[in-house]
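1. structure for this input, please:
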Amino acid sequence: MSHKCKQLPDKPLYGGGILKGQEIDYIWVRSWVKITDIESTVLWVVVGTKETCGATVIAREGCWSFVKGGFYLEAPLNTSVLHFEDYNGRNVHIEVASMSLQQFSEEQWRAHQDKAIQQVRKRNSIITVTDRHGAKLQGAKIKVEQISRDFPFGVAISSAILDNPSYQKWFKKRFTVTVFENELKWPSNEPRPGTSNFKTADKMVEYVTRNKIPTRGHNIIWQDPVFAPSWARNLTGERLRQFATNRLRTVMERYKNKFIHWDVNNEMLHYDFYETKLDDRNASLKFYQMAQAVDPNIPLFLNDFKLVESCGNGSNVDGYIAKIREFQRNGIKLLGMGLEGHFFNGVNPVFSRAVMDKFATVGVPVWLTEVDVSLKYGLEKQARYLEKVLREGFAHPGIGGIVIWAAINHQGSCWQMCLTDKNFNNTLAGDVVDKLLKEWHTGKLTGKTDSNGSFSFSGFLGNYRVTVKHPLRRRFKTTVSLSKGVGPQHFQIRTSHKNIEWGMNCRVVAFSGEKVTTVVTGDS
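-> So this is what the prediction gives:
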């Protein structure tokens, strides 16, 4: 794959930046690096140890590469020296130029998140009420209530939900998207070669379809041999290819158009099971080409861990961006990127934001797909870390959805992180989720139209129920959809009185810029 070789570094951002003697919780690090003596390698930026890695980049000999990342400081550092090193510990000559540093307090970082949320997850709206002749109605009482969210926010589920009304109620109250924890994986669906078992998966697909819950298809095959069927791990060559191809076609044809995404070959850059066993460096590409042929309208996701969580070697942001572009050049039209988000080495929101920034430039959907925090931190720190991760993801304009990895099994437990106990009482992590869901919801707003017949509000994107009552007219209800766009979104509600109790017809005209949408509703 050819890349344009950058001959000179750009000038340092922000004039280079100076770390002053004030409270520092977050540090942005940006610089340009160039290597010699080796064709290419992964470089990382660390302060002392691997646990304090702040950035990675794939550098190429003789070319300047941009490094972007930083550090979240939970405690004072015992060193102020940044190290630029080869990830694998090899001796490499590294030149560093145009270094820039920026510091932020906790309050400053949070203020930036809140500003970003206001810009990308909310929108200003103006509702104007008129009579059937277009005359604007002043003094009409308005109630605006958000009834659904635009941003997909969900949690994994297990088959335990099928016969547990409490589980179902808990999920439906909070979440709008899901993924099956294990029920769609190859070992579950083909426990013995040639013997299919989709009984549980069928029930779960029927459940989410009946309840209109968008669901990710996770996963078709898995690059880690530990998660291949035990009987398939020692297969090689054509026999493995036949079984893997049959697995892909069987599950995708069975559930065609049932899922919003497909994770085709899970964690493909962390491992190389199929490339090695099939002796084919293009094995993963061929699986994606087969998947596109079977279900061409559904985005095919690349999904991996240690991308947004912490520094990685094989599974790094540059490696996956290169893989996405390789797939696109080879005809894969609908691709997506899943950042799993299993946080086992603390959290570093600066690093996470830098990774999301890079992926956002590629032009494919990017989701946080399996977010959890290790139980080893204890429940309080686990919850605190979870909040930081969720805020960072929700605030980032490049993130299209978030799924938490906290499926509840039949015993009432979870893999690493539960949001409830077995009786569906919140854990501390569950309290965090409920707090954020409330914070990221407009709720109910009330007021009166002004002299222009207008009522203005700022709300989270989604659907709203609008109730209007004027002293000289009867009350009525309608729904409007607050969607992404530039500038305020205008809704014109034109009423026409009907001679029945509780009866009004209204026409809602939603317009922003040059786009106009008309919705006609009947009696309330």
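
2. contacts, neighbours, all on C-alpha from now
-> OK.

3. what about the most centrally placed residue in the chain, which SS state?
-> The centroid of the chain falls nearest to residue 367 when counting by Cα atoms, centre = their mean (2.6 Å). Following DSSP: H, G, I helix; E, B strand; the rest coil, we place residue 367 in the strand state.

4. how much space between it and residue 415?
-> Noted for residue 367: a distance of 21 Å to residue 415, by Cα to Cα, to the nearest Å.

5. ranges for the strands of the stretch 101-250 of the chain?
-> 122-130, 141-149, 153-155, 178-179, 215-222 (DSSP state E, counting those that start in this stretch).

6. residue 315: which of the ones you listed is closest?
-> strand 215-222 (14.6 Å; Cα to Cα).

7. quick one: residues in contact with the closest one.
-> Applying Cα atoms under 8 Å, 6 or more residues apart in numbering, the external contacts of strand 215-222 come out as 177-181, 184-186, 208, 228, 244, 247-248, 251, 258-268.

8. go on, stretch 485-493?
-> Contacting residues not belonging to stretch 485-493 are listed as 123-130, 480, 482-483, 506-513 [Cα under 8 Å, 6+ apart].

9. filter these to the buried ones?
-> Among those, those scoring as buried are 123-130, 480, 482-483, 506-510, 512 (criterion: 16 or more other Cα atoms under 10 Å).

10. want to put them side by side, so please do this one too:
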Amino acid sequence: MIKIFQILFLLVVINSNAQEQILEKGIKWIDYSNQKAFQKNSEFGYLKSINFTNDEGSVFESETITQPKFIWNISVKVPTNDIVLKKGQTILLQFKAKTIFSNIETGEARILWIVKQSSDGNNGYKFNLEATTSISKEWQTYYIPFTTTKDVPADELSMVMQLGFPKQKFELTNLQAYVFPPNFDISLLPKTKITYSGMDADASWRKEAESRIEKNRKGDFTITFKNGNHPVANENVSIQLEKHDFSFGAALNAEEIVNEPEHLNYFSKMFNIGVFENDLKIKKWQNKKRRETVLKAIDILNNAGIKVKGHTLLWPGFRYLTDAFKENENNPEKIIELNDAFLVDVLKLTKGKISHWDVTNENYTNKELQKITGSNQIIYDAFLKTKALDPNAERFINEYGIISSGGIDKEKQDWYFNYIKELDVNTNNAVDGIGMQSHIGSDLTPITSVYSIIDRFATLNKKISISEFTMDITDTDIRYKYTNDFLTIAFSHPAVSEFLFWGYYMPNNPKGGLFTKDFKLTAMGKAFYNLVHNKWKTKLFEKTNNEGKVLGRGFYGFYSYKINFNGKQYTGVIHLSKGGKNNYEIDLQGK
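-> So this is what the prediction gives:
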């Protein structure tokens, strides 16, 4: 064991020395001669040094206290040395950081880094080189390469940190930028290490998950083919899953479904459920012309056999509500009246067309309406009124930061668990399902932790939705692997009823995109397709026995069958359902 440790230690030292040798080939760009240059104070937040050492060892703290209207309202121009760059030169930004807290959906703080190649106040932004970094909750070193797209004189070149994100706090150290000579081989540069627990091909959770999938997601069936009173014996039959009972879907928008048939075509081939990203929210709903488009899109989706999930009836923060709510912040009765009017309007017009609703959304950080009205009663009433107005639509709550950010936010997990129990007590169990958004940042939650978090909430005896899966990481290999593993572990848990990506089209939703601009599959799309439409798609080619029977096992869902008999092909559909008898008798004479 000692020898193994010594070898590992030696490898770490060698790797560290190699990185240092590479960095020495670059010129340090950041200037640490003036401590005040690193300070920023505004009404929205700050950046300050908590240990300034006049070099990269300096430690900084940043907090966004109030999110500004524009991200650039909290900007820090990083002090740099004068340097002239040629087109194609590489700058490597290096820093070490950790998140203290964040109200961003991933649970991770963010920094937007900008290398400015022009000081033109009107059009200079067109030449900006930008990168947004999500920061882990544990100390991690980040490397961000930039390559210049033009020759840049010293007085045009600068670097800026923009920090105007939702409330967040982080610490940062080892900040330096290295400028490398022209034609430097960028493949030699150190890269941000991206791994996650459970990614190994032989990880023990894989066999356990496959066993649960076999048990929970599949069932046995028997089909007996007859021709009148006679069995159709020794005939070839093909049986294929056409549509899963499990809900696989993504966020979309009504305009694309109504006006761009290509989107509906690809969406319907990929998914069996859709959720509108914004169209059913109160701000969009108040536009009556847009409302007509939404209602038409719902009908189109339903007619195509695609379920529609509603999102969201009550998002109790002013920024997500119409101006009338803010205007009446001192009038609790009016707030309730405005909310009730929206609920009645949208639920009556969509009744019978929405399979289930995210009744409330992100209540952990959005509490304005609860504060104005004096309690959580407005939340309880949203569930009760939804149940009364559309009793066949199931009712979900939705929250971020439960699974994401490494899955270590125990405080928020405990709050969510107890909050759901509170809702049950005050609504007579009107909550049918639990939404876990799963916006995954740079801190990839271990696969076994994903399962254990789901397993804990499953004790509340409700359906669980992976409701808004996205990934901040752009590395295609990691996007493929983590999507594959996350989807597998979620599908393996019997309480999970749906898996929804927050978006499907890369130009609109790069963090959740499964299709490129020309509808080719992305890395995330390939992971999804290979599981849902290959590995988890039952295809059987059998021959009836002497009694005309075919015995099979497959994933729950709707199946098509084809059988040739007496020179004629017969086709049909059966539904293999969990808990059903799943014994089918088909008389070809009757067809």
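
11. tell me the residue in structure 1 aligned with residue 402 of structure 2.
-> Per TM-score structural alignment, the equivalent position to residue 402 of structure 2 in structure 1 is residue 307.

12. please name the residues that touch the residue lying closest to its match once chain neighbours are set aside.
-> Excluding its sequence neighbours, the residue lying closest to residue 307 of structure 1 (Cα to Cα, 6 or more residues apart in numbering) is residue 316, at 5.5 Å. Taking Cα under 8 Å, 6+ apart as the contact definition, residue 316 of structure 1 lies against 56-57, 306-307.

13. widest-spaced pair of the residues you listed?
-> Pairwise over the contacts of residue 316 of structure 1, using Cα to Cα, the maximum falls at 57 and 306, 14.1 Å.

14. pick out whichever of these two has more residues nearby.
-> residue 57 (25 against 22; other Cα atoms under 10 Å).

15. and that one, that one's in a strand?
-> Yes - counting by three-state DSSP, residue 57 of structure 1 is part of a strand.

16. residue 302 of structure 2 and residue 295 of structure 2: what is the separation?
-> When distance is defined by Cα to Cα, residue 302 of structure 2 is 11 Å away from residue 295 of structure 2.

17. what's the answer for residue 313 of structure 2, then?
-> 16 Å.

18. and residue 450 of structure 2, by the same measure?
-> Distance from residue 450 of structure 2 to residue 295 of structure 2, by Cα to Cα: 36 Å.

19. so which of these two has more stuff around it?
-> Between residue 450 of structure 2 and residue 295, residue 450 has the larger neighbour count (other Cα under 10 Å), namely 20 against 17.

20. can you find the partner of the more buried one in structure 1?
-> Aligned partner of residue 450 of structure 2 by TM-score structural alignment: residue 352.

21. and residue 258 of structure 2, by the same measure?
-> Match for residue 258 of structure 2 (TM-score structural alignment): residue 162.

22. for residue 311 of structure 2, same thing?
-> So, by TM-score structural alignment, residue 311 of structure 2 is matched to residue 218.

23. so what's the residue count around that match?
-> 25.

24. and what of residue 120 of structure 1?
-> Residue 120 of structure 1 has 17 nearby residues by other Cα under 10 Å.

25. residues in contact with it?
-> Residue 120 of structure 1 touches 395-397, 484, counting by Cα under 8 Å, 6+ apart.

26. got it, and residue 398 of structure 2?
-> Residue 398 of structure 2 touches 358-362, 434-437, 467, counting by Cα under 8 Å, 6+ apart.

27. in strands, which of these appear?
-> Using DSSP state E, 358-361, 434-436, 467 are the members of the contacts of residue 398 of structure 2 that sit in strands.

28. and which of these is nearest to residue 134 of structure 2?
-> Closest approach to residue 134 of structure 2 among these (Cα to Cα): residue 436, at 19.6 Å.

29. name the single longest helix found in structure 2.
-> Looking across structure 2 with DSSP state H, the single longest helix is helix 2-23.

30. what about residue 548 of structure 2, distance to residue 240 of structure 2?
-> Going from residue 548 of structure 2 to residue 240 of structure 2 by Cα to Cα gives 18 Å.

31. so for the two, which sits in the more crowded spot?
-> Ranked by neighbour count (other Cα under 10 Å), residue 548 of structure 2 and residue 240 place residue 548 first, with 20 against 17.

32. measure the more buried one to residue 227 of structure 2 for me?
-> For residue 548 of structure 2, the distance to residue 227 of structure 2 (Cα to Cα) stands at 9 Å.

33. now do residue 214 of structure 2
-> Going from residue 214 of structure 2 to residue 227 of structure 2 by Cα to Cα gives 34 Å.

34. aligned partner of residue 268 of structure 1 in structure 2?
-> In structure 2, residue 268 of structure 1 lands on residue 363 (TM-score structural alignment).

35. so that match touches residue 399, yeah?
-> Yes - counting by Cα atoms under 8 Å, residue 399 is a contact partner of residue 363 of structure 2 at 7.2 Å.

36. who's more crowded, the two?
-> Using other Cα under 10 Å as the criterion, residue 363 of structure 2 and residue 399 rank with residue 399 on top: 24 against 21.

37. sorry, back to before: mind listing what the closest residue to the match of residue 450 of structure 2 other than its chain neighbours touches?
-> Of all residues not flanking residue 352 of structure 1 in the chain, residue 308 sits nearest, at 4.9 Å (Cα to Cα, 6+ apart). Residue 308 of structure 1 makes contact with 339-341, 351-353, 355-356, according to Cα under 8 Å, 6+ apart.

38. can you rerun that using 7 Å?
-> 339, 341, 352, 355 (Cα atoms under 7 Å, 6 or more residues apart in numbering).
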